[in-house]
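Enquirer: Following is a predicted model, sequence given first.
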Amino acid sequence: MSSNEKLDLASPNFVNENFEKLASLFPNCVTESADGKAIDFDLLKQELSHEVVEGNKERYRLEWPGKREAIVTANLPTTKTLRPVREDSVDFDNTENLYIEGDNLEVLKLLQESYLGKVKMIYIDPPYNTGGDFVYKDNFTKDTQEELLDSGQKDEYSQRLVVNPETGGRFHSDWLSMMYPRLKLARNLLASDGVVYISIDDNEIHNLRKICDEIFGIDNSRGTIIRSTGTRMGSGNKDISSEVDYVLIYSKSSEFEFSPLSMSEDDLKIYDQHDEKGRYLTRSLRRTGGENRREDRPSMFYPVFSPDGTEVYPLAPEGWESRWVCGKETYERLLSEGMIEWKRVPKDGKDEWKIYQKHYIGEAVKYASNSWDNIEGNKKATREVNKLFDGMKYFNHPKPVDFLSRILAISNLEKNEIVLDFFSGSGSTAHAVINSNAKDLQNIRFIQVQLPEPTSEKSEAFKAGYKNICEIGKERIRRASKKIKEETKADIDYGFRVYRLDDSNMQDVYYKPQEYAQDSLELFSDNVKPDRTADDLLAQVMLDWGLPLSLKIEQKTIEGKHVFKVSENSLYACFDDGIDEVFAKTIAKDQPLRIVFKDSGFKDDTAKTNVKQLLKQLSPETEMKVI
């Protein structure tokens, strides 16, 4: 018997029926609550009244159930850390690029001190919330770890991932609660002249714009790019098929300025005139389009004199008073520089003088428009990735490298500035950065962050040995780098350091000593977990001290001890045991700005005191700390 032939064996659910009736009559009164879809009764009262109904105070802002929790989530500190994975890295000690595996919310928190105000550009391609996407579920205060695993709300990496179905009562709210704290933390990382680009489609563009207006400020909205995907999404006649997606652009402040794009040969065809100075085009000196009347800019209405002495005013073809494109002083300068050209143009059976400004090809610049339909779309992007993997398809819907390269090109990036992508997927942003560096020799640095989402056991990627998306992304960057290096021979940074999000390197007693009895503390004479390495400790120290993880790391032996040197003498770290006065005297000669040891690493308590005093005497600028 089919399911629709089975008896319901239950009385009618009048509440649900009434809800559906109200929803069909007043769809604007349907909202989302903590318990799912609900009716906004204040709004319903207003719909049923001819007078203003007093209710909650009206305000212009986006609200959703869970917004306060999202704000709290962004502000909660974390004790997690990033552990280096040297075996997956390329040129670990020297590269300035980072690839970080883990929940991007926790990673963004960890980067707050080291990268505060240091990121020039952010690009992200988050889940579009189409009904089948996974979203991060960040607040599980009511659930136990066991319940999360049993219900599938955590994967094998203990990441908080859930499917967000369109039928869910908090479909938009859960997506907003995921995006809000991440964007809030991301804004902190942007430089004062930084900019963020966010790809999105029709499903959430309206909500995304509202939270970005709130986080970045409505005055810092810098436009919306419409990108042709080259792929028709959707079929049938229920909805209009979509062949575009969007990129919302917000800056940290008004300091950000877009940079112009290089002009193509097709762009240059309009420079169709030539003189001894080179190719040029002409444009009317009279203002056309908007704000082209005398009253708009009275100072730009004045007479000029044609070659035969005729006095010419900026008059529209219809006869009303218009204006020039510049003031009289600027006109006189253009005239003296040979940038003005007069032409006799036939009109009503006789010729009249028309005045033009010359624009030479040497001055030619082109700024990006909001319509990007001249870049190949997602099909080409898929082919690009497939080709790197010997024709195999391991990743769906990557963004085109050309598209991301154009975003890099308009972002006014300068040498050594940082580009961050914390939904990095297949690594398209890193690919684009390496490609642009090889072309322009700028050495822009990238930080990629990606959750290690498991690949489906039925997928070709899984069969080829790629157990999660991060493995695909890292291999894509390696292969793209090799290809670009072979083709361009450019001397740039092709490496990347891999870090993996994990629990703190320190025992719980390190953070909560008050919860342990005095006799129990002896069990934790070493604060460090037994499975952690010196590399692990160095990363956590760098983050805690606010040092970028991309700084050059050297390793050397001093008095038989293994020492890390970070960025020359910015930081020395030694996590060996047996630290004594002899070691302190030797290392003080290098005058490091900072030095860190394990608390349990000193030869004895006397040595700990003496080392501290010796460093004060021999290297007074050195700041010593222990973990």
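Expert: Sure thing, it's come through.
Enquirer: Going by C-alpha atoms from here, please, whenever you check contacts or count neighbours.
Expert: OK.
Enquirer: My guess is residue 542 contacts residue 549. True?
Expert: Yes: contact status for residue 542 versus residue 549: in contact at 6.7 Å, counting by C-alpha atoms under 8 Å.
Enquirer: Have a look at those two and say which one is more surrounded.
Expert: Taking neighbours as other C-alpha atoms under 10 Å, residue 542 and residue 549 compare with residue 549 leading, 24 against 19.
Enquirer: part of a strand, is the more buried one?
Expert: No: read with DSSP: H, G, I helix; E, B strand; the rest coil, residue 549 is coil and lies in no strand.
Enquirer: And it, how close does it get to residue 541?
Expert: Note on residue 549: its distance to residue 541, by C-alpha to C-alpha, to the nearest Å, is 10 Å.
Enquirer: Residue 227 too?
Expert: Counting by C-alpha to C-alpha - residue 227 and residue 541 are separated by 42 Å.
Enquirer: Same question for residue 47.
Expert: Counting by C-alpha to C-alpha, the gap from residue 47 to residue 541 is 59 Å.
Enquirer: Over to residue 98?
Expert: Distance from residue 98 to residue 541, by C-alpha to C-alpha: 17 Å.
Enquirer: higher neighbour count, those two?
Expert: residue 98 (22 against 19).
Enquirer: Just give me the neighbour total for the nearest residue to residue 372 once chain neighbours are set aside.
Expert: Of all residues not flanking residue 372 in the chain, residue 227 sits nearest, at 4.8 Å (C-alpha to C-alpha, 6 or more residues apart in numbering). Residue 227 is flanked by 22 other residues according to other C-alpha under 10 Å.
Enquirer: Can you tell me the SS state at residue 227?
Expert: Three-state call for residue 227 (three-state DSSP): strand.
Enquirer: That one and residue 246 touch, don't they?
Expert: Yes: if you go by C-alpha under 8 Å, residue 227 and residue 246 touch, sitting 5.9 Å apart.
Enquirer: gap between residue 19 and residue 508?
Expert: Counting by C-alpha to C-alpha - residue 19 and residue 508 are separated by 50 Å.
Enquirer: I meant to write residue 105 there.
Expert: 22 Å.
Enquirer: Looking at these two, which one has more neighbours?
Expert: Per other C-alpha under 10 Å, whichever of residue 105 and residue 508 has more neighbours is residue 105, with 22 against 16.
Enquirer: and residue 435, that's in a strand?
Expert: No: assigned with three-state DSSP, residue 435 falls outside any strand and is helix.
Enquirer: Grab the nearest non-local neighbour of it.
Expert: Per C-alpha to C-alpha, 6+ apart, closest to residue 435 is residue 484, 6.7 Å.
Enquirer: Comparison target, given below:
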Amino acid sequence: MVFKRSNTTPLINERGIRGKWNIYIKKYLGDASGAPSSLIPRSIVGISNAGTKQIKELFNNQAVFNNPKPTNYLSYLLSMGTESEDIVLDFFAGSCSTAHTVMQMNAEDSGMRRFILVQLPEPTEQGTTAYKQGFATIVDIGTERIRRAGKKIREENPDYEGDLGFKVFKLDSSNIRAWNPDASDLEQTLYDHVEHLVPGRSEEDVLYELLLKRGVDLATPIESRTVAGKSVYSIGYGVLIACLAPSIARGEVEELASGIISWHEELQPAADTHIFFRDSAFGDDVTKTNLAAILQQHGIHHVRSL
């Protein structure tokens, strides 16, 4: 029981004047048996441990997360505020109940909702069920839940042909070196920036940053092929092509260009193609110029380097 200020209190003081305080009963979530029926029907929300029951069903009867939100509760809320093709954002993802809910809703009504979930990689405490099950962070729990929930939804809805996949990204610094010249030694600074990309980053790291900088949806289809021994990526059915190999020799130019051109003709992209290469991959300007010229002769005019 708590006392709080209130302008609408029914209480009066000893002088018969309306008071400024009211008495409230504070009910903790763990002690509640369900939501008040005056706000959200209990038949829809269920009881407070429904979310834990769902977690146990997915994780071999192990409660790897405390008090997760039930999917029927989230489904009720989402049905009031989203359409079938909306993107649902959750910036406190936790066990990823929201992702589970979105996938389940899509399977039920053939919707095309998508989700973006954000979660800090908070470590699980030693001795907890999650820690004993090998989950080092909350993110690990959430991503595994999405995998298992997707598998369960597929098994329970064999006729559903929607996408139950997802991608996981970890925030990091840019893959592209920032220009930070040393005024006392500009020559060395120039040598240090011959390679524009940060060492140790993978081609996929650079590729996804490229998508972000180009404003391309991260869920856009990406295909890859090996051409002249190099990995070549097609994004959005050829609207964007990237070859981020660390080296391209002069003798490989014709084979690489020919393979890219053939693939480009197969794809028949709906818009002009932009193609990107790693600038430091070219041993000299002649190699770079020859590759660009061959591509331009075949209609690929937007050739860039990183």
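Expert: In hand now; what should we look at? Remember, it's a predicted structure, so these values are computed and weren't measured experimentally.
Enquirer: tm score of chain vs chain?
Expert: Remark: TM-score between the superposed chains equals 0.77 [TM-score structural alignment, normalised by the length of structure 2]; 263 aligned residues with a C-alpha RMSD of 2.5 Å.
Enquirer: if we can go back for a sec, quick one: map the residue nearest to residue 372 of structure 1 onto structure 2.
Expert: Structural alignment (TM-score structural alignment) places residue 227 of structure 1 against a gap in structure 2.
Enquirer: show me what contacts residue 227 of structure 1?
Expert: With contact taken as C-alpha atoms under 8 Å, 6 or more residues apart in numbering, residue 227 of structure 1 is in contact with 244-247, 371-373.
Enquirer: 6 Å - rerun?
Expert: Neighbouring residues of residue 227 of structure 1 by C-alpha atoms under 6 Å, 6 or more residues apart in numbering: 244-246, 372-373.
Enquirer: could you redo those as TSV and give each row distance to residue 457 of structure 1, secondary structure and neighbour count?
Expert: As requested, the contacts of residue 227 of structure 1 are exported to TSV (distance: C-alpha to C-alpha, whole Å; DSSP: H, G, I helix; E, B strand; the rest coil; neighbours: other C-alpha atoms under 10 Å):
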residue	distance to residue 457 of structure 1	secondary structure	neighbour count
244	31	strand	21
245	30	strand	15
246	32	strand	21
372	37	strand	18
373	36	coil	13
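Enquirer: Between those residues, which sits nearest residue 582 of structure 1?
Expert: residue 246 (62.4 Å; C-alpha to C-alpha).
Enquirer: How many neighbouring residues does residue 375 of structure 1 have?
Expert: Residue neighbour count, defined by other C-alpha under 10 Å, stands at 16 for residue 375 of structure 1.
Enquirer: That one and residue 606 of structure 1, how far apart?
Expert: Distance of residue 375 of structure 1 to residue 606 of structure 1, given as C-alpha to C-alpha: 68 Å.
Enquirer: what do you get for residue 569 of structure 1?
Expert: 26 Å.
Enquirer: next one: residue 233 of structure 1
Expert: From residue 233 of structure 1 to residue 606 of structure 1 the distance is 71 Å (C-alpha to C-alpha).
Enquirer: Residue 268 of structure 1 now?
Expert: Distance from residue 268 of structure 1 to residue 606 of structure 1, by C-alpha to C-alpha: 76 Å.
Enquirer: more neighbours, these two?
Expert: residue 268 (14 against 11).
Enquirer: just the strands in structure 2 please.
Expert: For structure 2, applying DSSP state E gives strands covering 2-5, 21-24, 87-90, 114-117, 222-227, 230-235, 240-243, 274-277, 302-305.
Enquirer: Packed most tightly, which of those would that be?
Expert: Highest mean neighbour count of the strands of structure 2: strand 240-243, a mean of 24 (counted as mean count of other C-alpha atoms under 10 Å).
Enquirer: compared with structure 1, how much does that one deviate?
Expert: For strand 240-243 of structure 2, the mean deviation from structure 1 after alignment is 0.5 Å (mean C-alpha distance after the TM-score superposition for structure 1).
Enquirer: That strand aligns to what range in structure 1?
Expert: With TM-score structural alignment as the criterion, strand 240-243 of structure 2 aligns to 571-574.
Enquirer: residues contacting the alignment partner in structure 2 of residue 491 of structure 1?
Expert: Counting by TM-score structural alignment, residue 491 of structure 1 corresponds to residue 161 in structure 2. When the contact criterion is C-alpha under 6 Å, 6+ apart, residue 161 of structure 2 has no partners at all.
Enquirer: and the gap between residue 292 of structure 2 and residue 185 of structure 2?
Expert: Distance from residue 292 of structure 2 to residue 185 of structure 2, by C-alpha to C-alpha: 33 Å.
Enquirer: again, but for residue 201 of structure 2
Expert: 27 Å.
Enquirer: Neighbour count: the two, which is higher?
Expert: residue 201 (12 against 9).
Enquirer: Please pull up the equivalent of the more buried one in structure 1.
Expert: Checking TM-score structural alignment: residue 201 of structure 2 goes with residue 532.
Enquirer: What of residue 112 of structure 2?
Expert: Residue 112 of structure 2 maps onto residue 443 in structure 1, by TM-score structural alignment.
Enquirer: Helix, strand, or coil at residue 330 of structure 1?
Expert: helix.
Enquirer: count of neighbours near it?
Expert: By the criterion of other C-alpha under 10 Å, residue 330 of structure 1 has 11 neighbours.
Enquirer: what does residue 405 of structure 1 give?
Expert: Residue 405 of structure 1 has 18 nearby residues by other C-alpha under 10 Å.
Enquirer: my read: it touches residue 431, true?
Expert: No: using C-alpha atoms under 6 Å, residue 405 of structure 1 is not in contact with residue 431; the gap is 9.2 Å.
Enquirer: between these two, what contacts are shared?
Expert: Common neighbours of residue 405 of structure 1 and residue 431 (C-alpha under 6 Å, 6+ apart) do not exist.
Enquirer: got the residue ranges for the strands in the stretch 251-400 of structure 1?
Expert: 273-275, 278-284, 304-305, 311-312, 340-347, 350-360, 371-372 (DSSP state E, counting those that start in this stretch).
Enquirer: Can you find the partner of residue 512 of structure 1 in structure 2?
Expert: Per TM-score structural alignment, residue 512 of structure 1 is aligned with residue 180.
Enquirer: what's the distance between that match and residue 174 of structure 2?
Expert: Counting by C-alpha to C-alpha, the separation of residue 180 of structure 2 from residue 174 of structure 2 is 14 Å.
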